[in-house]
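Peer 1: need the 3D shape of this:
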Amino acid sequence: MSLRNILVISGGGFQGLGLIKALRAVTGTRILVGDCYAENVARYFSDAFFLLPLIKEEQAFLNFVLDLCERESVNAIFASTDYELELLARHRDTFAAQNVTVYVSNIPLLELANDKLLFYRWLLREGLPCLPCYTTHQDTNAAFPLIGKPRHGWGSRGLHILADRETTSAISIEENEDLVWQPCLKDFDEYSIDFSINVMGNISPLAFRRRIRSLGGFAILCEPYAPENIQSIARLTIEHLIPLGARGPMNLQILRAYDDTCWVSDLNPRAGTSMPLSLAIGLNPLAFLLTDGAVDSNFSNHSSVQGSRARTLRYLEERSIPDLQLNEVRGIVFDLDDTLLDQKAWMISKLELTWHEERAVLPERAVFLSMALQIIEEGNRAYLFDALCLQLGLDDTIRLRLIETYRKARPEDIPLYSDVPSTLYQLRKLGYRIAILSDNPPVSQRQKLDVCGLLPLIDTLVLTAELGTQKPDPHAFIECTRLLELPPDQIVMVGDNLFRDMRGSFDAGYRHSFHVQRAGAFFNFNPNLALRVSSVMLTCTTITNLNELFWHLTGVATP
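Peer 2: A predicted model of the protein is given here:
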């Protein structure tokens, strides 16, 4: 099982969170965050965090990152902020010698994007739509009111509005030197476009959105839509950027007056902080880069959510992280179905293969799969073929044949949850011993593990049926401790079933348990109700994805 190891530089802040969210959606990606601040938000959402030297200590910074790339087998680097762009661009070849792709634009493009005056002059030279720009607010050709933007700034910070020539004295000479002036529009819409350009110069699908509300320069409410003229201008502008070395994730902004006149206003040579708004409609610029432009599997059809009735919004979410004191933990036991593997997806894949083999006696594919999924979702999966054959009027001979065909069906796809490969890899790297403990028929479970390629990432496998029991029998959990060669109080359990996984591990004396609640899984437990009726929940923590294990499991201490 191969993993992409992706390093996000200066990724500790909100800029890094946007990149992490996009990377997390790309299956088989292990996310490493590097930042000069040890305590930061993004480290809690990465697979591993590394404290970096300050960027201004260039050689020390470069040496550390190069060594980190070698130690962690890094495949690609993304930049979170403007501060590291130029340094990474200058040393692109050094990283390439270690087979590390740096998704940062070339120096000429960075110089253009980081100076609004240079950018506006370039737009005008290229014949691209841009408002007139002036180096001083006292320019005789200036058309008031004027807006002064910091040449090297971003967002809405540091803006100056001059209503008329009489107010020009309010701007000092020093302030004016760092500003570029343009006519100040009264009524207009602002469109933001997220996109990426791969190393071959190919452009990803463009994610358009009209800003409805912004706060402190951050878009918080948008409409995922752009009229045709905005789309044409965006594509033309991006095509002109490619010869300058535009690469990696980027963001372009265009203004549109109510008379339909448009002007390019800003270019960000990195992923914008509001890129998650593009993810909300199924467009992921980073997936385009990491999958060699295989957009069919990474970009959804978002046409249905475009238009004046659709909205994308961002909001803050709060989490509390308790101190579980798990420093002595040395081993982790995982359940399989609906913890590591999407059981419903696996069943549907096998049913599709079953239909293909037995379609002569079955209704059309969509009807068959719809009937089967309804039975599965309504909780009758143990008697799936009994219920199917009853509904379809098929005799017992055909029922038995369908069951045998289903058992032999071997899907080629891997219905692992996207956080599984990177989490197991990182836990092993941190020194933990790992086991899988699973019910269900051994032949079925071994087939899943073989297809998914999980066995190389674990130390031992315990199938309860081979022990003549099933969870929550503590004997099955004790067998894991024996094979892991660890006492129960040095082991934690991770599973989706409060009454089987959590109860069994509690009775076996495990140190703690983690209840992972997957969207769309077979069980949707209410932890608060469980707490009312059972003391098990006192030694259980509910998580929404496996990455949250790293909030509590930070590594096995060496003697």
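Peer 1: from here on, just use CA atoms for contacts and neighbour counts.
Peer 2: Noted.
Peer 1: can you give me the strands for the stretch 1-150 of the chain?
Peer 2: Under the criterion DSSP state E, counting those that start in this stretch, the stretch 1-150 of the chain contains strands at 4-9, 29-35, 48-51, 76-79, 101-102, 146-150.
Peer 1: now the angle from the longest one to strand 4-9?
Peer 2: Right, strand 29-35. 20 degrees (axes from the mean of the first three to the mean of the last three CA atoms, to 10 degrees).
Peer 1: please convert the strands of the stretch 1-150 of the chain to JSON lines, extending it with distance to residue 255.
Peer 2: As requested, the strands of the stretch 1-150 of the chain are arranged in JSON lines below (distance: least, CA to CA, whole Å):
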{"stretch": "strand 4-9", "distance to residue 255": "31"}
{"stretch": "strand 29-35", "distance to residue 255": "34"}
{"stretch": "strand 48-51", "distance to residue 255": "39"}
{"stretch": "strand 76-79", "distance to residue 255": "26"}
{"stretch": "strand 101-102", "distance to residue 255": "31"}
{"stretch": "strand 146-150", "distance to residue 255": "14"}
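Peer 1: another sequence for comparison is provided below:
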Amino acid sequence: MVLNGIKAIIFDLDNTLIDTAGASKQAIEEVMKILIDKEQYTEKDAHIICDRFQAKLLHENLDHSKMTIDDLRILHWEEALQSIRPGDHKEVAKVCYTLWKTSRLELMTLSESIKNMLIELRKQARLALLTNGERQVQREKIEACGASHFFDAIVVGGEHAEEKPAPSIFLHCCNLLAVKPEECVMVGDNLDTDIRGGLNAGLKATVWLNKNSSFSSNPYIVPHYTINSVVDLPDVLKNLK
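Peer 2: Next comes the predicted model:
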């Protein structure tokens, strides 16, 4: 495969290379079983508890001087449990969190087809992994799926002043890979962060992973290419102009 003018490729992690959404869903199902079978919650209440925990994940505000991300997420479970049954639920919250976290990480894997694709691409281009999120959480995912073996650079947004879609973090990746933006391609599933950021940073091309064949949620963000599976990327790169 000949990569026309492409010297580097930047990949998103969550829901691009690993199925974070699927892993999270299965992990929640494991916690549901514990809540129903061991803690004697009704199925309805167990659903409410899990939904409230997941809602808290979307609006986290971690102060590292006061607690760790693990402590914060145990607190999320505790508050969700208290919303159904007032009282002391610290121990149950720890059990829920440990099970959720462990199950989730175990399910975050790189498929053989994705590994093979990365190996082949790396023979002709430098590869970077660029992921948003809290440092510990993202580093644990990267370790769990063994991604470090396949990339020349790994950048976690939570370790920098700005995350995607800020152009600065894309340009930082380019610097690490020793390439110009116009020699680099961005691949990701999120229009607002991956594609917007790649466009604003002036990368050669952006490739949107649209697994559900849905319409763009933002008509003002137009990727150069769209694929339904990340393993279709080499076909795009071969024909990229």
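Peer 1: export the strands of the stretch 1-150 of the first structure to TSV and tack on distance to residue 499 of the first structure and mean neighbour count?
Peer 2: Formatted as TSV, these follow (distance: least, CA to CA, whole Å; neighbours: other CA atoms under 10 Å):
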stretch	distance to residue 499 of the first structure	mean neighbour count
strand 4-9	36	23
strand 29-35	31	25
strand 48-51	32	19
strand 76-79	42	24
strand 101-102	46	21
strand 146-150	60	22
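Peer 1: among the ones you listed, which comes closest to residue 122 of the first structure?
Peer 2: Nearest to residue 122 of the first structure, of all the strands of the stretch 1-150 of the first structure, is strand 146-150, at 16.8 Å by CA to CA.
Peer 1: tell me which strands and helices the closest one is in contact with?
Peer 2: Under the contact definition 3 or more CA pairs under 8 Å, 6 or more residues apart in numbering; DSSP states H and E, strand 146-150 of the first structure sits against strand 160-162, strand 179-183.
Peer 1: gap between the helix or strand where residue 54 of the second structure lies and the chain center?
Peer 2: Assessed by DSSP states H and E, residue 54 of the second structure sits inside helix 43-57. Relative to the chain's own centre, helix 43-57 of the second structure is displaced by 21 Å; criterion: CA atoms, centre = their mean, to the nearest Å.
Peer 1: buried residues, the following helix or strand past it. List them.
Peer 2: Per DSSP H and E, helix 43-57 of the second structure leads on to helix 69-82 as the next helix or strand towards the C-terminus. Of the residues in helix 69-82 of the second structure, those with enough neighbours to count as buried (16 or more other CA atoms under 10 Å) are 69, 72, 73, 74, 75, 76, 77, 78, 79, 80, 81, 82.
Peer 1: out of these, which is nearest to residue 234 of the second structure?
Peer 2: Nearest to residue 234 of the second structure among the buried residues of helix 69-82 of the second structure, with distances taken as CA to CA, is residue 69, at 37.0 Å.
Peer 1: map the closest one across to the first structure for me.
Peer 2: The alignment leaves residue 69 of the second structure without a partner in the first structure, by TM-score structural alignment.
Peer 1: who touches the corresponding residue of the first structure for residue 13 of the second structure in this structure?
Peer 2: Under the alignment (TM-score structural alignment), residue 13 of the second structure maps onto residue 336 of the first structure. Going by CA atoms under 8 Å, 6 or more residues apart in numbering, residue 336 of the first structure touches 436, 437, 438, 495.
Peer 1: so among the residues you listed, which ones count as buried?
Peer 2: Using 16+ other CA under 10 Å, the buried members of the contacts of residue 336 of the first structure are 436, 437, 438, 495.
Peer 1: turn those residues into CSV, including secondary structure and distance to residue 489 of the first structure.
Peer 2: Listed next are these as CSV, based on DSSP: H, G, I helix; E, B strand; the rest coil; distance: CA to CA, whole Å:
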residue, secondary structure, distance to residue 489 of the first structure
436, strand, 17
437, strand, 17
438, strand, 20
495, strand, 17
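Peer 1: make CSV out of those residues and add distance to residue 423 of the first structure.
Peer 2: As requested, these are exported to CSV (distance: CA to CA, whole Å):
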residue, distance to residue 423 of the first structure
436, 14
437, 17
438, 19
495, 14
